[in-house]
Every structure is written in structure tokens, then in C-alpha cells.
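Undergrad: with the input below, show me the fold.
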Amino acid sequence: MKMVLHAGMALASVCLLAAPAGAQATGPVIERIDAQGLRALVTGLGHEITNEAVSEEGQPIVTATTGTMNYLVAGTVCENGQCQGLLTELVFTNTPATLDIANQVNQSYAAIKLVVLEDDNVVFSRYDVLNGGTTLGALSTSVSTLLEVAGAIVQSGGE
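TA: Alright, predicted model coming up:
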């Protein structure tokens, strides 16, 4: 349980420091995202693209690395490569996370989901809906927050 408490304090810090005031409002409003937008999102965060693909359903997928964590961003609810949603996901292997910790994280942070898999692997994910419009700045903040919170939870290691 201490792992989640430390992560909760880290989350509060991340939310305050994740983006400067008004960063979410910067840039044009977008109602759809495509492969080019996913690339711009990842490179705008200063991360390196490691792979690009298109799913059988036509969803653009970009895999990236921060240098210490690997993650993917994928368009969802797509038509002709234009997507109304964004899924961000990362997997950690050999973590001390338990089902109890996953339940506590999922109840405490509704926008972030934690799933414990076999072999001590955990999946963190976050989903953003673009309906009505958003900005790349807001999506960048969402991705950054997920990466920071996931890293803080895993690095706290149950201390």
C-alpha cells in the first residue's frame, strides 16, 4: 500500500508540474488525429519514434521511447486514417504491483488504468476522446502525465 501512497504524492507533483499554465490551450483545436499527428505528438515531447504501423482496422500506431520507457500511442475510432480517440499505453515487466495496488490506482485515478498481467507485468493506459476538439498541447500533457505517473508507481517499488 505504501507504493500507491508514494505514487499518489508523485501524481500530485506531476499534475502541478506536467505543463506550464495555459499549455493545454496552445495550438489549433483538432477534432481528429492521424499518423502525422501521432508523430508530431511524440516528437514534440522530445521522444524518439521506434516504429510505426497501421492496424488491420486502419488505426495508426506509433511506438516511441523516452530513453527509459517504451510506450505506444494509437488512434482509435478511425475512418480513412482520421481518428476520434487516442490510446496511450505502456507495459512494465517484473514489477511488484499486485491486484490490490491495481484496484487502488484504478479507483484513485479514473483517467489512468492499471492492469496486472501474468509474470509480474503491468499495463498502464490512458484514453483521450477528441470529440468536440482538443489541442496537441492537451494530448501532450495527457501522455506526459501517464508516463510520469506510471514511472512513479513502478519506481516506488512498494517502499
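
Undergrad: alpha carbons only for contacts and neighbour counts from here, please
TA: Will do.

Undergrad: OK, contacts around T76?
TA: By C-alpha atoms under 8 Å, 6 or more residues apart in numbering, T76 lies in contact with Q59, C83, Q84, G85, L86, L87.

Undergrad: who wins for neighbours among these?
TA: Neighbour tally across the contacts of T76 (other C-alpha atoms under 10 Å): the maximum, 26 neighbours, falls on L86.

Undergrad: sequence B follows; please return its structure for comparison with A:
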Amino acid sequence: MKTIAFFVSAALIVLCSGPGAFARQEVIERIDGPGLRTLVTGLGHEITQDAVTDEGQPFLTARAGTLNYMVAGTACTEGQCQGMLTELLFTGTEATAETANAINESYAAIKMTVLENGNVVVSRYDVINGGTTAGALATSITTLLEITARLISEPAAEE
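TA: Predicted structure coming up:
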């Protein structure tokens, strides 16, 4: 059985002041650790790790159903981040560069990369210059998770 680990790295432009303050239509310009927590828990996902890198980049790992992923802020200054990178890591795959190219052509919302060790990264990157809403950021994460779930189930349907 293949091991699937979702790594959703998120760098958002969101400013949040605490739990419950993250209204889906509120315009946000930065995100920090508490904002990431509010975003992930607002999706109904379980946080499994909450940390900050030595460079001050907040990140979380979380579980959505059977999938594990990571969300991390990028382009951060003093813990306030201006973009969102969402990544999924698949191990034990037989994917090729041709597989990744086909996926990238079919799903413009995501990018798949096959690494030299046979692992696969599926990602989505959001930079919000001038602001966005929490709802748009939540939709970005959900989009990546839903497309990835579809990609996981497609090969099984062909067998």
C-alpha cells in the first residue's frame, strides 16, 4: 500500500487576531501562526503539529480524513506572511515526468513534480498582494486536497 503524506505549505497574506476572528469574507493582508490554525480548524481538519522554523516561518501539519498535509507561511517578516504554498508529498509512487506533465496540463490549479527518488510533490501557491479573503484561502487548500483525492482514486478505478 502506498503511503501518502500531504504537505500543505501555506504562505498567505492574512492578519488574524485569534480563534474565531477569521471571518471567511474578511479581507486579510498577512497570515501568522494563529491565522493558519484558524484557517485549518475552520476547514474541520485536525492539527497534528504546530511549529515555527528558525527563520520565523509558521507551519502546521494537519489531517483531513485519511490525508495528512502541511500548511506553512512563506515570504514572512516577523511571523507575518504574504503568500501560501500548499504541498502534498506522495511516497512509493511509479509516477514519471510524463505523468506529471499530463497532470499539470489537465489541472491548471495545481503543479505536480516527480522527484529523483520517485516521490511526487503536488502543490499550489497563492500570493495575495493587496489582500484576499479567508474564504479564498480556504478554497485554495480545499481545491488542492480535492484534486489530489481525485488523482489518488483514478488509478484504482482503472484496475
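
Undergrad: which of the contacts of T76 of structure 1 fall within strands?
TA: Counting by DSSP state E, those place C83, Q84, G85, L86, L87 in strands.

Undergrad: so what corresponds to the second one in structure 2?
TA: Spelled out, that is Q84 of structure 1. Residue pairing (TM-score structural alignment): Q84 of structure 1 is matched to Q82 of structure 2.

Undergrad: wait, that match sits on D32?
TA: No - checked against C-alpha atoms under 8 Å, the pair Q82 of structure 2 and D32 is beyond contact range at 9.3 Å.

Undergrad: what does A149 of structure 2 correspond to in structure 1?
TA: Alignment note (TM-score structural alignment): A149 of structure 2 maps to G151 of structure 1.

Undergrad: repeat that for Y69 of structure 2.
TA: In structure 1, Y69 of structure 2 lands on Y71 (TM-score structural alignment).

Undergrad: just Q57 of structure 2 next, same as before
TA: Using TM-score structural alignment as the criterion, Q57 of structure 2 maps onto Q59 of structure 1.

Undergrad: for that match, give me its contacts.
TA: By C-alpha under 8 Å, 6+ apart, the neighbours of Q59 of structure 1 are A74, G75, T76, V77, C78, G81, C83.

Undergrad: quick one: distance of the helix ranked longest in structure 1 to the chain centre.
TA: Counting residues, the longest helix in structure 1 under DSSP state H turns out to be helix 136-156. Centroid separation for helix 136-156 of structure 1 versus its chain: 6 Å, with C-alpha atoms, centre = their mean, to the nearest Å.

Undergrad: grab the nearest non-local neighbour of V122 of structure 1.
TA: By the measure of C-alpha to C-alpha, 6 or more residues apart in numbering, the closest residue to V122 of structure 1 outside its immediate chain neighbours is V116, 4.5 Å from it.

Undergrad: what's the answer for V129 of structure 1, then?
TA: V129 of structure 1's closest residue in space is G85 (C-alpha to C-alpha, 6+ apart), at 4.5 Å.

Undergrad: surely that neighbour and V77 touch.
TA: Yes - if you go by C-alpha under 8 Å, G85 of structure 1 and V77 touch, sitting 6.1 Å apart.

Undergrad: quick one: the strands in structure 2, in order.
TA: Secondary structure of structure 2 (DSSP E): strands at 4-5, 27-28, 46-52, 58-64, 67-77, 80-90, 111-114, 120-127, 132-133.
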